[in-house]
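> turn this into a structure:
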Amino acid sequence: MRIGELAAAGGVTAKTVRYYETLGLLAPPHRLANGYREYSADAVDRLRFVRDAQAAGLTLAEAGSILALKDQGRGTCHHTRELLERHLEEIDRQIDSLLAARAELTALSRRADSLDPADCTDANRCQVLGLDIPVGSNV
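Below you'll find the predicted structure:
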């Protein structure tokens, strides 16, 4: 099959297929006499794997590391599990950070609710944030 057919079967663009080739995620295809790329049916499965790995949150490099192990005839379950665990830990860190930011913003919002705007008379200070406003600021 040609590059456009592969791209359509894999749900990506031809440009993406060429990019994956440059990264080594797809093997270089057989070239016809006219220079056209010709792919095997296996390329579709490999392309879909890369696409699905990305959708699951893996990077292209991580997807490539799994494919490299498979190409060597090695098992990938342990390696894939480690990758997924790292991503889960990162998501947990992001959630913790977002929850802390949410708590801070909630506290500031409650502080704003309790303040009287008429008391906001200092041009160099924000009473809600409790911060000095830099001189020359347009705030």
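
> could you use CA atoms for every contact and neighbour count after this?
OK.

> now do the contacts for the most centrally placed residue in the chain.
For the chain, the residue nearest the mean C-alpha position is G57 (6.2 Å; C-alpha atoms, centre = their mean). When the contact criterion is C-alpha atoms under 8 Å, 6 or more residues apart in numbering, the partners of G57 are H87.

> that one belongs to a helix?
No. Secondary structure assignment places G57 outside any helix; it is coil (DSSP: H, G, I helix; E, B strand; the rest coil).

> so how far is A43 from it?
Counting by C-alpha to C-alpha, to the nearest Å, the gap between G57 and A43 amounts to 21 Å.

> another one to check against the first:
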Amino acid sequence: MMAELTIGKLAEAAKVHIETIRYYQRRGLLDEPAKPPGGHRRYSAEQAKRVRFIKRAQALGFTLAEVGTLLTLDEVCACTETRALAAHKLELIDQKMAELVAMRQVLGGLVQQCDAGDSGADCPIIDVLVGA
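A predicted model of the protein is given here:
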């Protein structure tokens, strides 16, 4: 028989806060075991693995809704669909990176303008933000 864990031990095993466990339960990502009369809910080691799965997926940029989809796909061993979801996420990350590079270039240019300008003139950053 697998060792059963209290919510505190589950959180410790998965390296998350107890409130994270409760939040995942409210979002439907993690089952909440029945509470025995006068006792504490007991979680399995498999549930700790599930929480770690959720956290790793989030670290890769997946939203909790997407994590829910990944968990469903895992249950039916749908590798093709999982790959498609991951490929889409990769495209979104590439887009975001391109946007960040463009933002960095614009801000870098504005900072250089500030550095090169005289302190009595209007601020080029404020001028751009105001739309001047």
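
> the residue nearest to the centre of structure 1 pairs with which position in structure 2?
Alignment note (TM-score structural alignment): G57 of structure 1 maps to G61 of structure 2.

> so its match versus H88 of structure 2, what's the distance?
Taking C-alpha to C-alpha as the criterion, G61 of structure 2 is separated from H88 of structure 2 by 11 Å.

> can you check G28 of structure 2 too?
For G28 of structure 2, the distance to H88 of structure 2 - C-alpha to C-alpha - is 23 Å.

> and for I126 of structure 2?
Distance, I126 of structure 2 to H88 of structure 2, using C-alpha to C-alpha: 37 Å.

> any chance you could map the strands in structure 1?
Along structure 1, the stretches classed as strands by DSSP state E are 30-31, 37-38, 125-126, 131-132.

> out of those strands, which is the most enclosed?
Mean neighbours per residue, mean count of other C-alpha atoms under 10 Å, is largest over these for strand 37-38, with a mean of 16.

> could you list every helix and strand in contact with that strand?
Strand 37-38 of structure 1 is packed against strand 30-31, with contacts defined by 3 or more C-alpha pairs under 8 Å, 6 or more residues apart in numbering; DSSP states H and E.

> the same query, at a cut-off of 10 Å, please.
helix 3-10, strand 30-31 (3 or more C-alpha pairs under 10 Å, 6 or more residues apart in numbering; DSSP states H and E).

> equivalent range in structure 2 for the first one?
Helix 3-10 of structure 1 corresponds to residues 7-14 in structure 2, going by TM-score structural alignment.

> equivalent analysis for stretch 77-92 of structure 1, please.
With TM-score structural alignment applied, stretch 77-92 of structure 1 matches the range 79-94 in structure 2.

> and the matching stretch, what's buried?
For stretch 79-94 of structure 2, a neighbour-count test (16 or more other C-alpha atoms under 10 Å) marks T82, A86, K89 as buried.

> which one of the residues you listed is nearest A102 of structure 2?
In terms of C-alpha to C-alpha, no member of the buried residues of stretch 79-94 of structure 2 lies closer to A102 of structure 2 than K89, at 20.1 Å.
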